[in-house]
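A.B. asks: Sharing a sequence plus its predicted fold:
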Amino acid sequence: MRQFIRLLLIPVVTGWLFGGCSEKLEPKPATYSQLLTGTEKKTWKMVSLQIIDDGTPSGVIPVSQSGINPCIYDDLLTFYANPEHKFEASEGSTKCNASDPDIYVTDTWTLVNANASLEFYIPVLDGKYPWTIKNLTASALTVQYYFPDINASYQFTFNSVTTK
């Protein structure tokens, strides 16, 4: 009888201990802001642009073939996941002037999920504009700016280069 109880109780108790503690893991999809910032910060680099004039797109133009100075298009844009929504624009591998600081713009970014609007600074245009998010994944960001007074827009694509 003792042998029978041992053979019956040991597997039952072991199964209860290991099986009773399991928890079903539910994946949590990343939010727009997490895709943009990572958990701490994420840095993006411009890779292409497109000009849409009167509904006619120019085709995707790699920034290296756009005629834009490399000291501008290789700049890095860092979005922070902090409550202040800190944003930094920093020099890439090519500086326009050797005396330029590495981080030359410190500002904030604003994201409105309802209309997929993201406001931030882009070095090529030297300004902060409200952009419509066309695509946002963990590794790619495409935004478009619609000019209010003419039937034209700019579209820029960035790739993630670092994430924390």
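C.D. replies: Right, received. Where do you want to start? Note that this is a predicted model, so its numbers are computed, not measured.

A.B. asks: Please count neighbours and contacts with C-alpha atoms only from this point.
C.D. replies: Noted.

A.B. asks: Report the secondary structure state of Arg6.
C.D. replies: On the three-state scheme (DSSP: H, G, I helix; E, B strand; the rest coil), Arg6 is labelled helix.

A.B. asks: what about the strands in this structure?
C.D. replies: Ranges of strands in the chain, per DSSP state E, are 41-53, 56-57, 61-62, 76-80, 86-90, 103-108, 110-112, 117-122, 127-136, 140-146, 152-163.

A.B. asks: Below is structure B, check it against A:
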Amino acid sequence: MISNRLLTIILGLLTVGLAGCSEIKEPTPLTYTQLLTGKEKKTWSLTSFEVIDDGEESGPVPASQLFSNACEADDQFVFYANAERKYEYINGPTKCASSEPDVLLEDTWTFVNATATLEFAFPLLSSGKLPYIVKSLTENSMTLEIYLDELDNVDASYRFVFTSASK
């Protein structure tokens, strides 16, 4: 009787001890910043834009129509996952001139979760940081919108769609 009881206690202790050793791994969802930067850095290409004026949408327009030279249309946006939150606007595969640098602009980016606001320098609009509302962000696509309501009597915004160029 004592040996059965002792065996039951030992088996119970072993079961509890072994169960405590197993580690349950739960998947970690990607944060907005991880979707933006990847693990180290992520490169984005502008694919289309849209103008929303007084609530009327222009419809998507290919990004190539923003540029006077085709060589500018393939320039890319690189967001780094480092502590400095480095950001680069770089020449794409086609340079406009062989003397043109690989990095056209270097700056930093910031992201505010509470307002889904991404601030960075977007050379098409300004060389300084501007606040863009993140309308959607996945691993492969990003839609940003900037509102122009700061100007007098203007009820308009620009919506930009980017596609991940990173593999």
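C.D. replies: Structure's in. What do you need? Source: prediction; values computed, not measured.

A.B. asks: ok, and which of the strands of structure 1 has the densest surroundings?
C.D. replies: strand 76-80 (a mean of 25; mean count of other CA atoms under 10 Å).

A.B. asks: The residue nearest the centre of structure 1 and Leu9 of structure 1, how far apart?
C.D. replies: In structure 1, the C-alpha nearest the mean C-alpha coordinate belongs to Leu36, at 2.7 Å (CA atoms, centre = their mean). Using CA to CA, to the nearest Å, we find Leu36 of structure 1 at a distance of 53 Å from Leu9 of structure 1.

A.B. asks: One more: Tyr146 of structure 1?
C.D. replies: 71 Å.

A.B. asks: likewise Thr43 of structure 1?
C.D. replies: The gap separating Thr43 of structure 1 from Leu9 of structure 1 is 57 Å, by CA to CA.

A.B. asks: what does Glu23 of structure 1 give?
C.D. replies: 24 Å.

A.B. asks: Just want to know which of the two has more residues nearby.
C.D. replies: Leu9 (12 against 7; other CA atoms under 10 Å).

A.B. asks: Might you report the residue contacts of the closest residue to Asp102 of structure 2 other than its chain neighbours?
C.D. replies: In space, and not counting its chain neighbours, Asp102 of structure 2 is closest to Asn91: 5.3 Å by CA to CA, 6 or more residues apart in numbering. Taking CA atoms under 8 Å, 6 or more residues apart in numbering, we find Asn91 of structure 2 in contact with Glu72, Asp74, Asp75, Gln76, Pro101, Asp102, Val103, Leu104.

A.B. asks: could I get the residues you listed as a markdown table with distance to Leu130 of structure 2?
C.D. replies: Putting the contacts of Asn91 of structure 2 into a markdown table (distance: CA to CA, whole Å) gives the following:
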| residue | distance to Leu130 of structure 2 |
| --- | --- |
| Glu72 | 21 |
| Asp74 | 22 |
| Asp75 | 19 |
| Gln76 | 17 |
| Pro101 | 24 |
| Asp102 | 23 |
| Val103 | 20 |
| Leu104 | 18 |
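
A.B. asks: Out of the residues you listed, the closest to Ala116 of structure 2 would be?
C.D. replies: Proximity of the contacts of Asn91 of structure 2 to Ala116 of structure 2 was ranked by CA to CA; the top entry is Gln76 with 21.9 Å.

A.B. asks: Thanks again, I'm all set now.
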